[in-house]
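Novice: sequence plus predicted model, see below.
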Amino acid sequence: MMKCKQATQMLSEKLDRPLSTKEKINLAMHTAICSPCRQFGQQMETLRTLSQAYTKTKESDEK
């Protein structure tokens, strides 16, 4: 079973690279039973979305 430290690392990596099938399955199994890791993953996705929106806004302001 994947530990929380491994799961949070994988959730972070998921934003930067495609996960292997094995990684996806292990992560899905862990987050299905671990609400703190599930919440961490949601927060990472939110931060990425906000960062991308901010970058787009800054780029359009500079033009």
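Specialist: Structure's in. What do you need?

Novice: every contact and neighbour count from this point should use C-alpha atoms.
Specialist: Noted.

Novice: now do the helices in the protein.
Specialist: Ranges of helices in the chain, per DSSP state H, are 4-14, 21-33, 35-62.

Novice: turn those into a markdown table, including mean neighbour count.
Specialist: Below are the helices of the chain laid out as a markdown table (neighbours: other CA atoms under 10 Å):
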| stretch | mean neighbour count |
| --- | --- |
| helix 4-14 | 16 |
| helix 21-33 | 14 |
| helix 35-62 | 13 |
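
Novice: okay, one more to line up with it:
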Amino acid sequence: MGKCKNITRLLSDALDRSLTSGEWLAIRLHLPTCSGCRNYRKQIRLLRAAAHTVSGIESADAAGNGER
């Protein structure tokens, strides 16, 4: 569970700051093996998109600006 706690923290941090390449690597190595963390990533993406829709801001995902 400690690994998942770290990964979900990094996924949340990615919304507020640029992650290091090492942090992205940790996420990319962990996500294929953990459905809970993949679901968390989907949920925060959905919440971010909903917040942007309500505020009228186009999300980076919708604009095609890469992964966050």
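Specialist: Looks like it came in fine. Keep in mind that this is a model prediction, so the values were computed, not measured.

Novice: roughly how far does the nearest residue to Ile44 of structure 2 once chain neighbours are set aside sit from Ala60 of structure 2?
Specialist: Among residues not flanking Ile44 of structure 2 along the chain, Ser12 sits closest, at 7.7 Å (CA to CA, 6 or more residues apart in numbering). Note on Ser12 of structure 2: its distance to Ala60 of structure 2, by CA to CA, to the nearest Å, is 15 Å.

Novice: nearest residue to Asp13 of structure 2 other than its sequence neighbours?
Specialist: Closest to Asp13 of structure 2 by CA to CA, 6+ apart is Leu19, at 7.6 Å.

Novice: neighbours around the one you found, how many?
Specialist: Residue neighbour count, defined by other CA atoms under 10 Å, stands at 15 for Leu19 of structure 2.

Novice: how far away is it from Leu46 of structure 2?
Specialist: From Leu19 of structure 2 to Leu46 of structure 2 the distance is 20 Å (CA to CA).

Novice: cool, and Asp61 of structure 2?
Specialist: For Asp61 of structure 2 relative to Leu46 of structure 2 (CA to CA), the value is 11 Å.
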